[in-house]
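Participant: give the three-dimensional model of this entry:
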Amino acid sequence: MTDRIERLTFDQLAPAAQSVLEARVKRLGYLGEFFRCTGHQPAILVPFMEMTEALKKALPDRLTELGALTVASVMGNDYERHQHERLSRKLGFGEDWVAAVEQLAPDTAPGLSDAERAVQRLVIAAIEQRGHDVGPLLETAIDHIGPDQAIAVLFLVGRYLTHAIIVNALSLAPPVPSIFEEETQG
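Facilitator: Predicted coordinates for the structure are as follows:
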């Protein structure tokens, strides 16, 4: 981790960044290190967060969380994975569903719907194949969730890849433990 990027406090963020992050900081009780670093680029951070909110409206919660957990798992982004495990649990999806998603084995993971399996296949292939030759998987996803949501899934992959690249490049530690680590620690 580099110490050459100052970790900003909430008060040091540009007003526009404070505005888009205020509710999140109040809900979580802290300003995550991701935002403390990326706050140096408010003109990029603000639309990034607006995209995040737009994706929540474009997709049902289960597909949003499936996509976020899948990208985080494939990319080794524990920072985001742990947070989305918690959000999935809060949304009522349960630890079994989270564990099934994190197996990254949509054909054999228990408890996933056919649509979730199709979306996870697409997300994994889009990352591993850099978007190339995923047409048949995209078609199958469209059959299950329609073209509008399929496009939203592709945007979601890009959003969470961006987060993973920043977190991994900066070696940011997760702000919270995995829900599965909590169970073994408690």
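
Participant: for the rest of this, base every contact and every neighbour count on C-alpha atoms.
Facilitator: Noted.

Participant: which residues does residue 58 contact?
Facilitator: Counting by C-alpha atoms under 8 Å, 6 or more residues apart in numbering, residue 58 touches 149, 152.

Participant: what's the answer for residue 152, then?
Facilitator: Contacts of residue 152 (C-alpha under 8 Å, 6+ apart): 55, 58, 59.

Participant: how close does the last one get to residue 95?
Facilitator: What it means is residue 59. According to C-alpha to C-alpha, to the nearest Å, residue 59 and residue 95 sit 21 Å apart.

Participant: another one to check against the first:
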Amino acid sequence: MSTGRQNPRVRPGRLGQIGVTAWVLARAGGRLAKTEPMDLFRVLGRNKGLFRGWLHFAGRLMPFGTLPRAESELVILRVAALRGSDYELHQHRRIARGAGLSREQIALVGTDLADGDWTDRQRVILAAVDQLVLTRDVDDCAWAEVAEHLDDRQLVELVLLAGHYDMLAAAIRALRIQPETPLR
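Facilitator: From the prediction side, this is the model:
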């Protein structure tokens, strides 16, 4: 469910409007992705205090969470696919590849779980994410299955990671943040 190319509702800020932290992250993220500076940081940075708090929270989930990076990226891509977040998909496909997901896994992350060559652990994580995003809950059967593979810290992180990227997909859509233009 794409919003198509639309004008941003909050214009990406310049250095004086968003502060050094958001500015540096936007430029560094763009450099890593070989794109223009990241508008996500340039828009969210318009609220400097909230941006700093969000950045700390988001960083605790990814990249500094307890789930292996490949699994974190799998969760993020699944949420992005379920929510039709072109921006998140665009940003995290490259990151997921660097975290160890195969091109096939990345391509299949938005399809039926039976279509992918997932491990049991990956399959139960994806099933839990599906329920969480689509119903705002995880039923007891799916919870028991995922709890066989994750410890308590990872279970809490899984719920917060999926919820965070669901919230972020909504913010990106509502603010009309567009994927950055690749540099030539």
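
Participant: longest single helix anywhere in structure 1?
Facilitator: In structure 1, assigned by DSSP state H, the helix with the most residues is helix 135-170.

Participant: please say which position in structure 1 residue 122 of structure 2 maps to.
Facilitator: In structure 1, the residue paired with residue 122 of structure 2 according to TM-score structural alignment is residue 116.

Participant: may I ask which helix or strand encompasses its match?
Facilitator: helix 114-128 (DSSP states H and E).

Participant: residue 98 of structure 2 matches what in structure 1?
Facilitator: Match for residue 98 of structure 2 (TM-score structural alignment): residue 90.

Participant: quick check: its match vs residue 65 of structure 1, distance?
Facilitator: Distance of residue 90 of structure 1 to residue 65 of structure 1, given as C-alpha to C-alpha: 11 Å.

Participant: the two: who's more crowded?
Facilitator: Each of residue 90 of structure 1 and residue 65 has its neighbours counted (other C-alpha atoms under 10 Å); residue 65 has more, 22 against 10.

Participant: for the counterpart of that one in structure 2, give me its contacts.
Facilitator: Under the alignment by TM-score structural alignment, residue 65 of structure 1 pairs with residue 73 in structure 2. Shown in contact with residue 73 of structure 2 (C-alpha under 8 Å, 6+ apart): 92, 95, 96, 99.

Participant: element containing residue 73 of structure 2?
Facilitator: helix 69-83.

Participant: distance from the chain centre to that helix, please.
Facilitator: On the basis of C-alpha atoms, centre = their mean, to the nearest Å, helix 69-83 of structure 2 is displaced by 6 Å from the centre of the chain it belongs to.

Participant: that helix vs structure 1, mean deviation?
Facilitator: On superposition with structure 1, the mean distance recorded for helix 69-83 of structure 2 (mean C-alpha distance after the TM-score superposition for structure 1) is 0.6 Å.

Participant: if we can go back for a sec, ok, and the most crowded of the contacts of residue 73 of structure 2?
Facilitator: Busiest of the contacts of residue 73 of structure 2 [other C-alpha under 10 Å] is residue 96, holding 23 neighbours.

Participant: so what's that one closest to, chain neighbours aside?
Facilitator: Using C-alpha to C-alpha, 6 or more residues apart in numbering and skipping the chain neighbours, the partner closest in space to residue 96 of structure 2 is residue 73 (5.2 Å).

Participant: distance of that neighbour relative to residue 108 of structure 2?
Facilitator: From residue 73 of structure 2 to residue 108 of structure 2 the distance is 13 Å (C-alpha to C-alpha).

Participant: try residue 152 of structure 2
Facilitator: Distance, residue 152 of structure 2 to residue 108 of structure 2, by C-alpha to C-alpha: 28 Å.

Participant: which of the two has more neighbours?
Facilitator: Shown here are residue 152 of structure 2 and residue 108; by other C-alpha under 10 Å, residue 108 has more neighbours (19 against 9).
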